[in-house]
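Visitor: Task: produce atomic coordinates for the following.
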Amino acid sequence: MDWMDVGKVGLSSAAFGISCLALWISHRNWLRSNCPIVVACIETATAQDEAFIAYNLIVVNTGNRPAVNVRLYCEDSDLEQCIQPGPHAGKKPGSTWTHVKKCFQEDAEIPVLLNGKSVSNSFGFTGVNQQSFWKYNSRLKITLRYADLDGTNYRKELILLIKDSVAFAGGMWSMPEETKK
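Guide: Model (predicted):
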């Protein structure tokens, strides 16, 4: 066998190996870019001159494939550290606590969340003079779990900021009409 033949075989083998690596990288990148990306945030539902702000919890799929079996999880201790002590902090049936806690229960699972779509739920309020459920500016740690249509599971941890989403730094010239509901 001639050295030229060995070189040709070696070069062909290297080219085949590089092609296989490129195929693997392309497949991996395709999987990462063609998946559901589900996030959650807290948005202002209505506000009245900073004296009262009602919130919605929004869950949105910003990816390019549908998400299935979307669940939100939160430890009670994480919820409790964000709650303002006072008359609205009770855990009685029908209380704000009950409505907020329902967002993290099994029966609140979102069966299908299409790409580009969102769902929302009422999520407490802040106010002045002990008339608040949440501590304003508190951070709530949650976990999102969901799957794609092929059964690949995803798990994301997020920190939700309980704050007016209309004025990110806390000030504005006037309240936009779409937030005055």
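Visitor: Going by C-alpha atoms from here, please, whenever you check contacts or count neighbours.
Guide: Fine.
Visitor: Tell me which other helices or strands the longest helix along the chain touches.
Guide: Counting by DSSP state H, the longest helix found in the chain is helix 3-33. For helix 3-33, there is no helix or strand it packs on, judged by 3 or more C-alpha pairs under 8 Å, 6 or more residues apart in numbering; DSSP states H and E.
Visitor: what's the following helix or strand after it?
Guide: Of the helices and strands lying after helix 3-33 in sequence (DSSP states H and E), the nearest is strand 38-48.
Visitor: Going by neighbour count, which residues in that next one are buried?
Guide: For strand 38-48, a neighbour-count test (16 or more other C-alpha atoms under 10 Å) marks V38, V39, A40, C41, I42, E43, T44, A45, T46, A47 as buried.
Visitor: List the contacts of the first one.
Guide: It refers to V38. Neighbour list for V38: V59, V60, N61, T62, G63, A67, L144, Y146 [criterion: C-alpha atoms under 8 Å, 6 or more residues apart in numbering].
Visitor: and this one, so I can compare the two:
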Amino acid sequence: MGDFLSSVPFIAIAISLASLYFSRKSWLQSNRPIITAFVSDHAKGNISTALNLVISNTGNRPATNVRLIASENDILRLIKPTAQAKRKKMILDCFQESAIIPILRNGEELSTCFGAITRNDTDENWMVNGAQIEIRVEYSDLDGRFYKSEMPLKIYSREGFAGGFWKEPSMG
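Guide: Model prediction:
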């Protein structure tokens, strides 16, 4: 009985250290940047929709050196082969190292133009409506911890994501 009582303080210390470890680990997981990337409508008309690529930090800490990564072949699956070279380059540039976002504040969203889709096959219809690829998002926090996430990136109009939506009545 004496041996057991003398080991109780060591057991208590071990439990306290384990609790401290798991508390710190949980704190780090819940207090970090969380970065997502998605395609969103910029402007929508009755014939075409201009699209933006949006990078959002929904976490509660700033993110640093945010970068989107995808293979060129995958990115080209989002773009119609008939698109002008300058338009293809504009989309490919979003995934280049030069497009790194140095700091993205918590709660902040940044966007860049990301093509257009139309109802008919015109020169302005240069993205493949419904095309989807997997991308990787890499970033750090202010303390230098590195994160990476893989997520889908789909070309579609978010308003009416299943193909239709109600228009607001015009006041006129």
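Visitor: Please state their TM-score.
Guide: Remark: TM-score between the superposed chains equals 0.91 [TM-score structural alignment, normalised by the length of the second structure]; 168 aligned residues with a C-alpha RMSD of 1.7 Å.
Visitor: residue ranges of the strands in the second structure, please?
Guide: Assigned by DSSP state E, the second structure shows strands spanning 35-44, 48-57, 63-69, 101-104, 109-118, 132-141, 146-154.
Visitor: Need these in JSON lines (columns: distance to A12 of the second structure).
Guide: What follows is the strands of the second structure, written out as JSON lines (distance: least, C-alpha to C-alpha, whole Å):
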{"stretch": "strand 35-44", "distance to A12 of the second structure": "39"}
{"stretch": "strand 48-57", "distance to A12 of the second structure": "40"}
{"stretch": "strand 63-69", "distance to A12 of the second structure": "38"}
{"stretch": "strand 101-104", "distance to A12 of the second structure": "42"}
{"stretch": "strand 109-118", "distance to A12 of the second structure": "46"}
{"stretch": "strand 132-141", "distance to A12 of the second structure": "34"}
{"stretch": "strand 146-154", "distance to A12 of the second structure": "34"}
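Visitor: W166 of the second structure is nearest to which of those?
Guide: With C-alpha to C-alpha, the closest approach to W166 of the second structure among the strands of the second structure belongs to strand 35-44: 12.9 Å.
Visitor: Please state the offset of the closest one from the chain centre?
Guide: 10 Å (C-alpha atoms, centre = their mean, to the nearest Å).
Visitor: ditto for stretch 46-66 of the first structure
Guide: Distance, centroid of stretch 46-66 of the first structure to centroid of chain: 11 Å (C-alpha atoms, centre = their mean).
Visitor: And that stretch, end to end?
Guide: 30 Å (C-alpha to C-alpha, to the nearest Å).
Visitor: Aligned to Q84 of the first structure, what sits in the second structure?
Guide: For Q84 of the first structure, the aligned position in the second structure is K80, judged by TM-score structural alignment.
Visitor: same question, N64 of the first structure
Guide: In the second structure, N64 of the first structure lines up with N60, judged by TM-score structural alignment.
Visitor: Could you check how many residues crowd around the residue mapped onto C20 of the first structure from the second structure?
Guide: Under the alignment (TM-score structural alignment), C20 of the first structure pairs with L17 in the second structure. Residues lying near L17 of the second structure (other C-alpha atoms under 10 Å) number 12.
Visitor: Check the one 5 residues further on too.
Guide: Counted with other C-alpha under 10 Å, residues neighbouring F22 of the second structure total 12.
Visitor: and it, what is it in contact with?
Guide: Taking C-alpha under 8 Å, 6+ apart as the definition, F22 of the second structure has no contacts.
Visitor: so H42 of the second structure makes contact with N52?
Guide: Yes: assessed by C-alpha atoms under 8 Å, H42 of the second structure is found in contact with N52 at 5.7 Å.
Visitor: Between the contacts of V38 of the first structure, which sits nearest Y136 of the first structure?
Guide: Checking those against Y136 of the first structure by C-alpha to C-alpha gives V59 as the nearest, at 20.7 Å.
Visitor: Which residue lies closest in space to the closest one, excluding its sequence neighbours?
Guide: Leaving out its chain neighbours, the residue that sits closest to V59 of the first structure by C-alpha to C-alpha, 6 or more residues apart in numbering is A40, at 4.4 Å.
Visitor: Which residues are in contact with the aligned partner of L160 of the first structure in the second structure?
Guide: Under the alignment (TM-score structural alignment), L160 of the first structure pairs with L153 in the second structure. Contact analysis of L153 of the second structure by C-alpha under 8 Å, 6+ apart lists A37, F38, V39, Q132, I133, E134, I135.
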